Every structure is written in structure tokens, then in C-alpha cells.
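S.K.: No sequence on hand, only this structure:
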């Protein structure tokens, strides 16, 4: 009789412990789902997940969008306000008002802050390259102007801005150097000088080269060749920024991975300016040459009143495929940053065709997370 009672007692204890363990596992699962409900929570041990702030958001005129940014992302970059033409429109006259506010937002929200960009041909002020009479300046003058600009800007935020796009878009798609004003006056040395000056201004900042169409074999070879040469010359290049202006069918994700691996062999990689256009492309590739513009045609704007369900599914699938790739190579990736907070303020609505309605980001025009956000959070949890 005692043995039967003992067996019954042990059985009861065993069942109870099993029940408690199952409940505990269920509770842990529910707790995880409750705690990890944002992108930054899901990816916090993988890589920084970032977004881009425009001037209106930085000035506080779009508070709901700023709230989306600070609640869902742990890294920020400024879309335009830190480019040289904005921050030093006249020689020696710096405008730091919005840049200061941008950095303040990042610091108050404990965010990784990325600086964009120090040297870029497209939004550089004209005075960089000419004297008071309009004549092209000498190598010495342009070098000094670059040094003054970089030392002033990077020096102001030393220890506060964690990483910089030092040079932006200096390589053509075929791998040759872009024939910009910087290149015409200084040759390829302008890239070396820019990285030298940035490192002098803040030796602890992470310094990046950033460019578009980085999955193209020709550009890949050119960028690798350039960075390897700089490193042989003792120049600090901490990593490569791969602009992520992608579409439903371009670039080939296998080529993107080849580039990610190639750049990862040189240093850290950032996936920058990420957006996924669902609209037809005038040229059919992943280019992002900002000077390219095309006339509006209705056939180029097929979804003015909303995205069909089947296209939304393609959009979600494509984003998930790329984030699967990012997670696969998370040991190489420092940061993945979306180029905008919501669809309404994306540059893709007006480029390369002005006046279109695109849907390239993770939050819709009303600041609601799209279905893809839940998919990405669950994907991160599984990795």
C-alpha cells in the first residue's frame, strides 16, 4: 500500500513538473514576443538597424515620423542636411543648426549616429572648385578647402558621430574613377586625402566609402582595387557602404552576396540607403545616379491608389530574402539602414521619375508597420 502511495505521489510530481516546464516555456515564448516587438529589439544582437531623417523630422515638424524612427530603429543618418553644400554654402560660413539638432536626437535616444557625407561631387558647393574670378583652383587650394571642411565638421562632432561616409560615389559602374571636379583637379588622391583628414579630425570614428550599384561586377572590382591601394598606402578605411536601392527584380541577390563577401574581406560592411521600389525602372538596373531624370508617364506609375495584394507579397518576399542574406553575413555587417522613415517621404516618389507613388520602405504613409515588419522580427528571432 505504501509503495502504491509512493508511486502515485511520484507520478503526480512528475506530471506537475512537466506542466510547470511547459507553462514556463510558453511563458518565455510569450514574454519574448511581448518584449521583442520592434525592429531594433529584434536585431539588437545582430547589427544596427537604422533609418534616415530629413530636415522636417529633425526640426520637429513631423513628430509622428520622428517617433517611428526613435521607437523602431537604433541608428540614424541625415538625408541631406550634412552634405557640404548645405553645411558650408559659402567658404568659412558653416551652418550647424540642423546638424546639431540631428546629433542631439541621436544622443537623447541612445542611437548610433552615422555622418553623411563629407566628400560627394553631387552636392558640393561650387565655390569649392573655383576662385573669386571663376577660374578652376589649384590642387593646393582644393586640398586646403577639403581639409578645412572635413576638420571643421568631423572635429565638431568628435566622439559623438560614430561613423562617417567619407567619400560618396567616386567610382563608375565600370570600375573607373568618376570624372568629377574633385578628380579633375586632384586625381584619385582626393579620396586618400579625404580619409586622411577625417582620421586626423577624429581617430576613433569609423570611416567608410559609400556607393550605389555595388553588386555590379565592374564596380565591385573597382572599389576593391581602390580600397586595397589605399590600405597599402597606410590609409584607414574601416569599411564599405553598399547602397541598397533595390527593386523587385534587381539586383541579382547572388551578385549582391558576392560583393558583400568581397567588401567584407576588406573590413566592415554597412548596407546603406536601403529601399525597395515596386515601380518599373526606366533603365532596368540598380543604378542611383541622382542626375538621371525621366519624364512622367502613366505606365511608369502603375499603383497611384495603393499596392495590390500580390505585389505586396512580392515586396515582403524580396525584403525577407535580403534580410536572410544580411543575417547570414551578420559577422561582416555593422549596420543596415533604411533610406527614409515611411513611404510618403521617400525620395523614390520623385526619382528617377517625378510625381510617382512608390512604396519602398517598411512603414506606410500613415506610419503603420507593413506586414513585412512582423516577418523581419520573426526572422531575426529564428537566427
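M.R.: Perfect, thanks for sending it. Fair warning: this is a prediction, and the values are worked out from it, not measured in the lab.

S.K.: all contacts plus neighbour counts: C-alpha atoms, from now on.
M.R.: Noted.

S.K.: how about residue 240, what does it touch?
M.R.: The neighbours of residue 240, taking C-alpha atoms under 8 Å, 6 or more residues apart in numbering as the test, are 208, 209, 210, 263, 264, 267, 268, 269, 270.

S.K.: Identify the residues contacting the closest residue to residue 172 other than its chain neighbours.
M.R.: In space, not counting the residues next to it along the chain, residue 172 is nearest to residue 178; the distance is 5.4 Å by C-alpha to C-alpha, 6 or more residues apart in numbering. Neighbour list for residue 178: 169, 170, 171, 172 [criterion: C-alpha under 8 Å, 6+ apart].

S.K.: what about versus this one:
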């Protein structure tokens, strides 16, 4: 009879002194990243810092380099948390990816409006875009090796999303952002980042977008495939088709924002990562408040192992895998799309200890090599 992964890995579910972290296990394949929340940056704790240092070699700010946080008003920037990220990365010997320069969410209204609240002109908004990109990229040019220049610019059918950036500047706002980023730091890697890129229509839209940019001579270094996945979807085959499609463009592929929710998804919310899509709390949507059953723990471990087997297979094309959270207690999935739930989407539990899913991922390369 097949033993459960929880039983197989049960004796291993604690970090052993001297054992390799994920960054070491995958050092010949791709970088392993995670995010730092504002709490972790402004009030760092020794346990989380130890996890950063042990497991990861890339850090990204969860929210603190988004326009709303770092440039909340015309009165000036607030660099405190971003500066703390650079210090944390130095202390943990991690590289840094900047997230994100241009996004339709978490951008203050004042960016798009004049003093009377009317929309600004194309020229004014382009000026604000260029100034913002230049300010961040020059301030952190020695610390940040890659940037999510434009985030989530596509609809689910692959067409360009309606946003205030597009409304005021026009369809070329994406190309302009990448051009400004190239001017600000010619040595930085520049990425397009989006969710649901496994879906064929959206995948095709991303291919058209990046092909068009490259044809115009615009620098695009890579595509970030946000991986906010479920236990049973999307299909591994769909993810693989997107990896190969993007790699065929000659750009790097990154698996970004990786987490796997074990909770039921409310029908009224669209599966993806559109933060405006939310649903009301219901007990039926929070089935594991008192702990994760063994069979679900096993399913999570199996799912992570299948995903990392795919990533490892395509390690020549994938340059980085970044988890959207360090341990279950820090995950945004506890509060989105339903606030107040208890989710278990990551490899490390709320007590900072490895789950069976961690062991499934950590032992994969060695098992393949045998």
C-alpha cells in the first residue's frame, strides 16, 4: 500500500542543522525567491530573517515598492521600507527584484489628475511615469538586478486591459515604460509580469505583446508567470505550454508569486489575482481553520512536487521561482479573495517549520539524478 507523503516525510519535518536550503538544492537550476512584508521589513524578527538567509537568494517587497506605498503623494517619496529591504537583502546575501513600477492597481489618483481632479494630458502622465521610474531605478541601481516594469496589463482574452495609464497615454504606455526603464538603468533586467498566463488566450496575448515590443527594439528581458494556483488547476500541460511559448521568444521565464491555495474558491470571484475581486466570508469557505487534514497535506505535497518537476525540466529557460510568502502565516491568501480564512499555500508552516510539501520539493533534484 502506498504510504502518505506526510508519513514518509513526517520524521523530516523540521529544519536540521547544516542541511541545505532550497536555494542550495536548486543552485544549478534557478534562483529561489520570496517576498518581505512591511512588518518583516520595518520590525524584522530573527526567525524570519533566518528563513530568508537559509532558503532564498532573491527578495522582493510584497507591497512597499508599489507606487501607493513608496510615492503616496506629490509631497514626496517614502523610501524607508524599500531601504530596509535593501539592508535585509544585504544581511541575508540575497539579490533583489523590484515590484512593480507600472500597475493599474495601488497607484494613487493624484498620479492621473491635476489639482482640480481632472485627467492630466498624455505628456504630463508620461513625465510622471518617467520621473518615477528614473527615481526608483537610479536610487537602487546597485541593489536591484531586475524590475517588474509593467504588471497585469492584459485582460483574460489577451487584449489590453482598460486602465488609466492606457486611457490617458494610449496603447504605447507599455513600450514607453520599458523605454524609460532602459534609459534609467541599461544594465537591469526588465520584466512583464501577469497572472493566468497558463490560459491559452491570455498566453497568446502576452506573446503578441512581447513580440511587438521586441520588434520595436524595446528591451524586455523576461516574462513573469504569476503562479497563484489551486490544488487541481491549472493543468501541468497548460503551464508547460506557456513556458515553452515564452522561452521561444528568446526571453527569460520566471515563475513569480507562487502559492497553492487549498481552500474552495468562491464562485462569485474570478480565479486569478485581480485584487478587486473579493467575496464575503462563509464557514464553508474556511474548512481547515483548526488544521490541515493529512490527505490535503499530501495533495499539496504532490502538487508542489509535480510543479517543481516541471520547473526543473525547463531549468534552462526558467531563471527564477519566487514564492509569494515565506510561511503560511504571512500569505495574502489568508485574506484574499475572502478575508479572515486560514490557508496553507506555502512550503513552510505557521511555526516556521517545513511541511511535507517542502520535503517533496527539496528532495526532487536528487531523486531525478538517481
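M.R.: That came through fine. All of these numbers come straight from a predicted model, not from anything done at the bench.

S.K.: Once they're superposed, tell me the TM-score.
M.R.: For this chain pair, the superposition-based TM-score is 0.92 by TM-score structural alignment, normalised by the length of the second structure; 351 aligned residues with a C-alpha RMSD of 1.4 Å.

S.K.: would a markdown table of the contacts of residue 178 of the first structure with neighbour count and secondary structure be doable?
M.R.: Written out in a markdown table, the entries for the contacts of residue 178 of the first structure read as follows (neighbours: other C-alpha atoms under 10 Å; DSSP: H, G, I helix; E, B strand; the rest coil):
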| residue | neighbour count | secondary structure |
| --- | --- | --- |
| 169 | 21 | coil |
| 170 | 25 | coil |
| 171 | 22 | strand |
| 172 | 18 | coil |
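
S.K.: element containing the equivalent of residue 98 of the first structure over in the second structure?
M.R.: For residue 98 of the first structure, the aligned position in the second structure is residue 81, judged by TM-score structural alignment. Under DSSP states H and E, the secondary-structure element containing residue 81 of the second structure is helix 80-92.

S.K.: Check what contacts that helix and list those residues.
M.R.: In contact with helix 80-92 of the second structure (C-alpha under 8 Å, 6+ apart) are residues 36, 38, 41-42, 49, 52-53, 57-61, 64-65, 70, 95-96, 143.

S.K.: how does it look with 7 Å?
M.R.: Residues lying outside helix 80-92 of the second structure but in contact with it, judged by C-alpha atoms under 7 Å, 6 or more residues apart in numbering, are 38, 41, 42, 52, 53, 59, 61, 64, 65, 95, 96, 143.

S.K.: residues in contact with the third one?
M.R.: Applying C-alpha under 7 Å, 6+ apart, we find residue 42 of the second structure in contact with 81, 84.

S.K.: Confirm that residue 81 of the first structure sits in a helix.
M.R.: No - according to DSSP: H, G, I helix; E, B strand; the rest coil, residue 81 of the first structure belongs to no helix; its state is coil.

S.K.: Identify the residue of the second structure aligned to it.
M.R.: With TM-score structural alignment defining the correspondence, residue 81 of the first structure maps onto residue 64 in the second structure.

S.K.: what's near enough to touch that match?
M.R.: 38, 70, 81, 82.

S.K.: Quickly name whichever of those residues is closest to residue 336 of the second structure.
M.R.: residue 38 (17.6 Å; C-alpha to C-alpha).

S.K.: any idea what that closest one aligns with in the first structure?
M.R.: Taking TM-score structural alignment, residue 38 of the second structure has residue 55 as its aligned residue in the first structure.

S.K.: Spatially nearest residue to its match, not counting backbone neighbours?
M.R.: residue 81 (6.6 Å).

S.K.: Could you identify the residue of the second structure that aligns with residue 374 of the first structure?
M.R.: By TM-score structural alignment, residue 374 of the first structure lines up with residue 359 in the second structure.
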